[in-house]
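Trainee: A predicted structure for the sequence below; I have some questions about it.
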Amino acid sequence: MPSTFSYQFDTPSHKGITEFSTGLFINGEFVDGSENSTIDVINPATGKLITKISQGTPKDVDRAVAAAQHAFETSWGLKCPGAERAKLMNKLADLMEEHEDELAAVEALDNGKTFYWAKNADLKGAIDCIRYYAGWADKIQGKTIETNDGKLVYTRHEPLGVVGQIIPWNFPLLMLSWKIGPALATGNAIVLKPSEFTPLSALLTAKLAKEAGFPPGVFNVVNGYGATVGAAIAEHMDIEKVAFTGSTLVGRKIMEAAAKTNLKKVTLELGGKSPNIIFDDADLEAAVNWAAFGIFWNQGQTCCAGSRIFVHAKIYDEFLHLFTEKAKQVKVGDPFHPDSKQGPQVSNAQFDRIMSYIDSGKDEGATVHHGGVRVGDEGYFISPTIFTDTRPDMKIVKEEIFGPVGVVIKFDDDEDVIRQANDTVYGLACSVFSQNINRALETAHKLKAGTAWVNCANMLHASVPFGGFKQSGIGRELGEYALENYTAVKAVHVNFGHQWSVA
C-alpha cells in the first residue's frame, strides 16, 4: 500500500493538518508504482525533504490508460449525460472551495509561491475554471446542415476517449484545472502527470475527485519523470490526445512522439519572452505597478511574464527610478509569512539556471541595476532583478529565463519598438501601456502574440482563450476554444429514402 502524507501546518497564514496518499491514483484508488520506487519532494523554502511519492513507470501508464478506457466505454463518455458530468464537476469545485486553505497551503509548501497568491489567485482561478467548464458540459452540440429536401445532415461533437495531460510545476493546481476542465466537460477520461517537483496538490485533488463521486478510471494521476511517464503518455497508442504545458524543447519532443505513433491530437502551451511596451503617454504609476506584477509575480516563473520592458526615452529615467523602488518593496521570504510577496524558486536546479542567466548578463556587459543575488542562507530565494544597458543579442534579452529577472530597454520610435518586440521566436503574450487608445490598440494588433494586454498584465479568465503564436505553442486553453481540442466532429447523413442518386 502507498504511504500517507500527513503534515501539520502551524504558520501565520494557515494552521491545520493535511493527510492524503502519496501513491499513484489509478481506477479510483491510490496504489503503489509497479517498481515500488519513490521520488523525493523538496520544500524549496528550506531545501529539505517534505515527503516521498510513488514513482510511476510506463507500465503504470498502461494500467491508467486501461482504467480510463474502461471508464470511458462503460460509465463516462457518451454513457454519462452532460448534465451528470456537470454535477460531478461542480461537486469537485465545491469540495475544493471547502478545502481551499488546505489546498493553498499544500501548494505553497510544495511550490514555494506565497500562501496569499496560492489561495487568492491560483485556487480561486482553478475553482472558477472547473465551474466554467461544468457549465459547458450539457452544451456540447453540433449543427444541422442544409443540403436538399431528401436528406438530413447533422454534426456531432464526440469525446475523443482517453486523453493524456502533462502539467508544469509553476502553477500546479491552476494548470490541472485548465486541463481537466474541458476534458471532463466533453466526456473524456484522463491520465494526468503532474511535475515531479510539485505533485502534492494533484494528489490531494484526486482524493477530492473520488469524494465527489467520479466513476473509477475517469481521472487518473501517474506521478513520475518526463523522460519515462511523460514519454509513455506521448507515445501511447491508446491515448487519443495529449495536452502539455512546459518548455518549447519538450513540446517539440511530444509533438514528434505523437507523429511517430498514432497521430494523436496535440495541444502545446510553451515558453515566452513577452514584451511590455510603455509609451510616453502612459499612466506612469499604473505602468510601474503592472510591470512589476508582470515580471515578479510567481517568482518570475510565468510563461507569459513581461520580461522585456520597453520604455519610451521621454519617461525612461523616471520609470526606471519608480520601477526600482517598486522592486525594492517586494519582500522576499517565507511563503507563509503574510508580508512575503515573493517566495523561493521551485528547485535548486531552477535556482542555478536563473543565476547562470544573471551571470551571463554580467559577462556580456549588461548592468545589474538592481538585485541579482541570492536571498538568505537556505532555500532557493533570488532577489527581484533589473538589467539595463542590454543589447538585442544578449541571452538575457533573447532567451526565456523563467525567474524574477527583467530587462529595461529604452526606445524612441513606435515602429522600431514593434520590430524589436516581435524579434523573438516566441509569441505568447504582450502588454501595451498608453492612454491613447488608438495608439495602444494599433500596437497590440501589430504584435505577434496570442494574448495582448492593454494597460494591464497577466490577467487571465476562464472564459478567455490563452495560447501562443510561433514557438509558444499550438492550440488554445480556456474559453470555448479549448473545447475544440477534446472533441471529434462527426457528420451524419440521413437519406429519407425518396430517391437514389450519386450526385
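Mentor: Here it is on my side, so go on. Numbers count the residues shown, from 1 in each chain.

Trainee: When you work out contacts or count neighbours from here on, use the C-alpha atoms and nothing else.
Mentor: Fine.

Trainee: for the stretch 201-350 of the chain, what spans make up the helices?
Mentor: Secondary structure of the stretch 201-350 of the chain (DSSP state H, counting those that start in this stretch): helices at 231-235, 248-260, 284-296, 316-328, 348-363.

Trainee: who does the first one touch, helix- and strand-wise?
Mentor: This means helix 231-235. Applying 3 or more Cα pairs under 8 Å, 6 or more residues apart in numbering; DSSP states H and E, one finds that helix 231-235 makes contact with helix 58-74, helix 248-260.

Trainee: okay, pairing it with this:
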Amino acid sequence: MSQSTNESPRTRDDWHTLAGSLSLETRAFIDDVFVDAVSGETFTTVNPATGEVLAEVASCDAADAEAAVTSARAAFARGGWARLAPAKRKKALQRLADLMEANKHELALLDTLDMGKPVSSSLGDMAGAIACIRYQAECIDKLYGEVAPTGEDALALVLREPLGVVAAIVPWNFPLMMTAWKIAPALAAGNSVILKPSEKSPLSALRLAQLAREAGIPTGVFQVLPGFGHTVGKALALSMEVDCLTFTGSTAVGKLLMQYAGESNLKRVYLECGGKSPNIVFADCKDLDKVASHAAAAIFHNQGEVCIAGSRLLVENSIREEFVERVLKAAETMQPGDPLDPESFMGAIVDETQHRRILDYIRQGVEEGARLRTGGQAIDGPGLFIPPTVFDGVTPAMTIGREEVFGPVLAVFGFDSEEEAITMANDSVYGLAAGLWSQDIDRIMRVTRRLQSGQVFVNNWAGGDQTTPFGGVKQSGNGRDKSLHAQQEYSELKSVWISLAP
C-alpha cells in the first residue's frame, strides 16, 4: 500500500477511508515472486461484516506445493539463511519487524476485512505479532550449544541445528499473530518456511510476503501458499521433503496431519488444537464485578473465535445466581458492531459455515435443557453477527458443555466444593487453558497443580507475554509457541564426540 501506512486512523470513518484505498496482493509467493496458482484456480474471500467480495485469491494445490518445497529445499541446501551468521539473521528479522510496525494499520485492516474481527483487536494482534518477531530475533544468539562432561580423552559437543523445511498451517481467527508465532522461531532457527494461511483469511499473509522480501529474507526461505487444507495443506503434510509441520486449528484436522506425517517421512508435527477451557470462580473473590467482566471478555473477545476462550464458566453455587447476573450485565456492553468502528467490542462471525455451526450449537443447548439467559439469535441485517449468548444450568453431559463451539456462547456450571470444581474442569478431552479466581493462596497452589492444562491463568484470563510458552495437553495438542522453547522446537540436536590423543 502506500501513503496511508504512515497515517494513524482513529475513527470509524478513517478506517473505512483506509479500506477504500487498499491494493490487494492475491497471488501465491513462490521462489521470491508472486505467481498465479499452476492450475489457474482461485477462491473468493468475502468480508463477513458486509457480504461483499474482497478478492479472488490464488488457490494452490499439490503442484504449487511441490514448487515451493523444491525452492525451500534448495534455499536450505545453499545455506544462505541456514548457515548465515546468527547476528545477520537477527538483523533481517528485525528489519521485518520494523516494516510490520510501519505498515501495522494496513495489516490490521486486512485481517479485519478478511475475518470480521474488530479493528481494535486486530491492532492488538499486530502488536503481538511484531513483538514475537522481535523477541525471536533477539533469541537467535542467546541459545547456546553444550559441552558434555567427559574424561580427558574426549571432547563431547551438543550442537543445535535447523531442521530444514518447515510447513506452517495457520488459522483464520488470529491470522497474522498466529503466523508470527509459527514463522518467527522457525526462521530464527535457520529453517526455510512455507506458510499456508487459512483460505478464510489469506490477505495479511500475502502482504507479509512482500515485507519479508523487502526485509531481505533470501529467495526460497519464506513462501506463502494460499489455498485449502484438503489440497495444498495435505500436499505439504504428505511431502517427503518437508521436515516439520506446525499447525494451529481443530483437533480433527490435527489428527489428520499426524496421519499424513506417518504416511510420508515421519516429519516432526507440532499441534495447537481445540479447547474447551474452564474458568473457575470461587466464592472468596473480592471484586465480583471485575471478575464477571473478565469472565465475559474471556468468551466474547474475538466473537468467541478463540482457541483458549473461557467457554466453560464454573462458579461456586453459593454465588452463582448473583455472579451470572453480573456476567449478563457485562455482556450487555460487549455487543457486536461494525468491525471498522474502534469502539466495537465484537465483530462478525468469519463465514456462513461457522455462523450456522454456532447457531446449531445454541439450538442444541436449548433442546438439551440448558437455560438460555441472553442472546441466542442471529442479528438481522447484512453481515454475520451473533450477540453474546449465555447458558446457565449446563451439565457436563450437554453438547454445549463438552464440544468446542468457537463462537460467543458461554456455558455456566455450578459446583459446591474444590474437589468437584477440579473434577469438572478436567472432565474434557482438551487441555489448552484454564482460569482460576480466588483470594486463597493455598487453594490457588493446590488447584493450579491439579488442573490438566498447558497454561493456567490465576486471577486473570489470557495473561502472558513472549517469555512464556503457549500450548496444550491431551487433545489440545503438543509443542509450544512463544518463548525460547519455541525456537528449540524448530532445531535438532547433534552430538559430536571427539577423541583426543593421549
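Mentor: In hand now; what should we look at? Every value quoted in this text rests on a predicted model; they were computed, and no experiment measured them.

Trainee: TM-score for this pair?
Mentor: For this chain pair, the superposition-based TM-score is 0.96 by TM-score structural alignment, normalised by the length of the second structure; 494 aligned residues with a Cα RMSD of 1.7 Å.

Trainee: Find the centremost residue of the second structure, please.
Mentor: Met178 (3.9 Å; Cα atoms, centre = their mean).

Trainee: Let me know whether it touches Ala168 as I believe.
Mentor: No. Under the criterion of Cα atoms under 8 Å, Met178 of the second structure is not in contact with Ala168, lying 9.8 Å apart.

Trainee: Give me the aligned partner of Glu404 of the second structure over in the first structure.
Mentor: Aligned by TM-score structural alignment, Glu404 of the second structure pairs with Glu400 of the first structure.

Trainee: Next, count neighbours for the closest residue to its match other than its chain neighbours.
Mentor: In this structure, Glu400 of the first structure finds its nearest non-sequential neighbour in Lys273, 5.6 Å apart by Cα to Cα, 6 or more residues apart in numbering. By the criterion of other Cα atoms under 10 Å, Lys273 of the first structure has 28 neighbours.

Trainee: my guess is Lys273 of the first structure contacts Lys395, does it?
Mentor: No. The criterion here is Cα under 8 Å, and Lys273 of the first structure misses it with Lys395 at 11.3 Å.

Trainee: measure Ala292 of the first structure to Ile309 of the first structure for me?
Mentor: 10 Å (Cα to Cα, to the nearest Å).

Trainee: no wait, Val250 of the first structure
Mentor: Distance, Val250 of the first structure to Ile309 of the first structure, using Cα to Cα: 27 Å.

Trainee: who has more neighbours, the two?
Mentor: Taking other Cα under 10 Å, Val250 of the first structure and Ile309 do not tie; Ile309 has more neighbours (22 against 18).

Trainee: Need the counterpart of that one in the second structure.
Mentor: Ile309 of the first structure maps onto Leu313 in the second structure, by TM-score structural alignment.

Trainee: Pull the contacting residues for its match.
Mentor: Residues in contact with Leu313 of the second structure (Cα atoms under 8 Å, 6 or more residues apart in numbering) are 278-281, 295, 410-413.

Trainee: Is it possible to get TSV of these that adds neighbour count?
Mentor: As requested, the contacts of Leu313 of the second structure are arranged in TSV below (neighbours: other Cα atoms under 10 Å):
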residue	neighbour count
Pro278	32
Asn279	29
Ile280	28
Val281	27
Ala295	29
Leu410	27
Ala411	27
Val412	24
Phe413	24
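
Trainee: just curious, which of those residues is nearest to Asn103 of the second structure?
Mentor: Closest to Asn103 of the second structure out of the contacts of Leu313 of the second structure is Ala295 (32.9 Å), distances taken as Cα to Cα.

Trainee: Residue in the second structure paired with the residue nearest to Glu400 of the first structure?
Mentor: Per TM-score structural alignment, Lys273 of the first structure is aligned with Lys276.

Trainee: Am I right that its match is in contact with Gly310?
Mentor: Yes. Using Cα under 8 Å, Lys276 of the second structure makes contact with Gly310 at a distance of 7.3 Å.

Trainee: For burial, what's the neighbour tally of Glu477 of the first structure?
Mentor: What Glu477 of the first structure shows, counting by other Cα under 10 Å, is a neighbour count of 27.

Trainee: before we move on, what about Ala305 of the first structure?
Mentor: With other Cα under 10 Å as criterion, Ala305 of the first structure counts 35.

Trainee: still on that earlier bit, which of the contacts of Leu313 of the second structure does the first structure keep?
Mentor: Using both residues aligned by TM-score structural alignment, their matches' Cα atoms under 8 Å, the first structure keeps these contacts from those: 278-281, 295, 410-413.

Trainee: between these, which is nearest His355 of the second structure?
Mentor: Among those, and counting by Cα to Cα, the member closest to His355 of the second structure is Leu410, at 15.8 Å.

Trainee: That closest one belongs to a strand?
Mentor: Yes. When DSSP: H, G, I helix; E, B strand; the rest coil is applied, Leu410 of the second structure is found to be in a strand.

Trainee: which residues does it contact?
Mentor: 299, 310-313, 389-391.

Trainee: what does His301 of the second structure give?
Mentor: Neighbouring residues of His301 of the second structure by Cα under 8 Å, 6+ apart: 345-346.
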